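Chemist: Got a sequence here, can you model it:
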Amino acid sequence: MGNSYEDECRRSLAEEQAKSLAGTNNWEHVDRERVHQDWDVLYREITPFLDGGSLPGDQQIQEFVRRHFDIVCRFYTPSREAYVGMSLFYAEDEAMRAFHDSYHPGLVEFLGAAIKVFAEQGSGFAPSAGEASA
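Modeler: Predicted structure coming up:
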């Protein structure tokens, strides 16, 4: 993945989140406590797989990523690019990296790679800004 694609992903994340935040009064519809509980459970379940030799594209890992994506969709349904942008944000934002890596020191990189596989293969994404709506 080139830098221009990653830049597109960062831009998509920023634009889509800003639009969603504005349209939902800062995501007031989201039960944030439940979201954080669900992410906590998910991250605790996935971390043993990092030491067990699992690969980002393995079926079990992709099922974890599907659950992660479903939690994200409680806020809004991102495009593929915005979802990849979220993985970049996890890696590039110091607080997000520290939070995720508190579960396992390799979680950010592993989750980022798994999200990229999911985005390439998955369905259920919103159309990106460059895609025509059907």
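Chemist: from here on, contacts and neighbour counts on C-alpha atoms
Modeler: Will do.
Chemist: Identify the residues contacting stretch 111-124?
Modeler: With contacts defined as CA atoms under 8 Å, 6 or more residues apart in numbering, stretch 111-124 is touched by 56-57, 61-62, 65-66, 80-81, 83-84, 87-88, 90-91.
Chemist: Any chance of JSON lines for these, columns distance to F99?
Modeler: Below are the contacts of stretch 111-124 laid out as JSON lines (distance: CA to CA, whole Å):
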{"residue": "P56", "distance to F99": "20"}
{"residue": "G57", "distance to F99": "23"}
{"residue": "I61", "distance to F99": "20"}
{"residue": "Q62", "distance to F99": "21"}
{"residue": "V65", "distance to F99": "17"}
{"residue": "R66", "distance to F99": "20"}
{"residue": "R80", "distance to F99": "23"}
{"residue": "E81", "distance to F99": "23"}
{"residue": "Y83", "distance to F99": "18"}
{"residue": "V84", "distance to F99": "18"}
{"residue": "S87", "distance to F99": "13"}
{"residue": "L88", "distance to F99": "14"}
{"residue": "Y90", "distance to F99": "9"}
{"residue": "A91", "distance to F99": "10"}
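Chemist: how distant is stretch 17-37 from the center of its chain?
Modeler: Distance of stretch 17-37 from its chain centroid, counting by CA atoms, centre = their mean, to the nearest Å, is 15 Å.
Chemist: Let's compare: structure for the following, please.
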Amino acid sequence: MTPHMSITTIDRDDAVRCRRALTEEQTASLAATDGWSHVDKDQVHRDWHDLYLEIAAAITAGAQPDDEAVQELIGRHYAIASRFYAPSRDAYLGMALLYGEDDKMREWHDSYHPRMVEFLGTAMLRYANTRL
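Modeler: Purely as a prediction, here's the structure:
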């Protein structure tokens, strides 16, 4: 995978591996933490809400997924996700794929901006390829 490709064009075998990593890591984490009982889920949702408002504003302003300011926002996204468990590079990409493939996840994310899932997925791919 190259840093400039879109999450929607990820290689099929890579996508399978990433989906599997997400499932395996989440399952192990859920079991080890009594269903993520250590996480303040209300705070996580507030933090993601605030972050997605910032990302939506960046999209509207013409930002690109690989812009440094966007990558800093994605670093915050990864940090929020890491309150549950620190996803591996593959699991983080699996999360990006999930956002686009699960209808409810897509609808929720795209409620912030009609291009949120596409933009977020590509930004997450860049982040994973350069920082994880």
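Chemist: just to revisit the earlier point, wait, which of the contacts of stretch 111-124 of structure 1 is closest to A22 of structure 1?
Modeler: Y83 (18.7 Å; CA to CA).
Chemist: What residues does E109 of structure 1 make contact with?
Modeler: A91.
Chemist: what do we get in structure 2 for it?
Modeler: Using TM-score structural alignment, the equivalent of E109 of structure 1 in structure 2 is E118.
Chemist: what's the spacing between that match and D34 of structure 2?
Modeler: 32 Å (CA to CA, to the nearest Å).
Chemist: Also D103 of structure 2?
Modeler: 27 Å.
Chemist: Could you do Y112 of structure 2 as well?
Modeler: From Y112 of structure 2 to D34 of structure 2 the distance is 31 Å (CA to CA).
Chemist: which one of the two has more residues nearby?
Modeler: Using other CA atoms under 10 Å, the more surrounded residue of Y112 of structure 2 and D34 is Y112, with 17 against 9.
Chemist: Spatially nearest residue to the more buried one, not counting backbone neighbours?
Modeler: A56 (6.1 Å; CA to CA, 6 or more residues apart in numbering).
Chemist: Next up, the contacts around the one you found.
Modeler: So A56 of structure 2 contacts Y112, H113, M116 (CA under 8 Å, 6+ apart).
Chemist: run the last query once more with 10 Å
Modeler: A56 of structure 2 makes contact with 50, 62-63, 109-116, 119-120, according to CA atoms under 10 Å, 6 or more residues apart in numbering.
Chemist: need those residues in TSV with secondary structure, can you?
Modeler: Listed next are those as TSV, based on DSSP: H, G, I helix; E, B strand; the rest coil:
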residue	secondary structure
D50	helix
G62	coil
A63	coil
H109	helix
D110	helix
S111	coil
Y112	coil
H113	coil
P114	coil
R115	coil
M116	helix
F119	helix
L120	helix
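Chemist: quick one: which of the residues you listed has the most company?
Modeler: L120 leads the contacts of A56 of structure 2 on contacts (other CA under 10 Å) with 26 neighbours.
Chemist: Helices of structure 1, start to end?
Modeler: 3-23, 32-51, 59-72, 80-92, 94-101, 107-121 (DSSP state H).
Chemist: winner for burial among these?
Modeler: Mean neighbour count (mean count of other CA atoms under 10 Å) peaks for helix 80-92 among those, with a mean of 23.
Chemist: Who are the packing partners of that one?
Modeler: Helix 80-92 of structure 1 sits against helix 3-23, helix 59-72, helix 94-101, helix 107-121, with contacts defined as 3 or more CA pairs under 10 Å, 6 or more residues apart in numbering; DSSP states H and E.
Chemist: Mind listing residues that contact stretch 15-29 of structure 2?
Modeler: The contact list for stretch 15-29 of structure 2 (CA under 10 Å, 6+ apart) reads 7-12, 14, 30-32, 35-36, 84-98.
Chemist: Spit out the contact partners of the spatially most central residue of structure 2.
Modeler: Among the residues of structure 2, the one closest to the centroid is A96, at 4.5 Å (CA atoms, centre = their mean). Neighbour list for A96 of structure 2: 7-8, 18-19, 22, 90, 117-125 [criterion: CA under 10 Å, 6+ apart].
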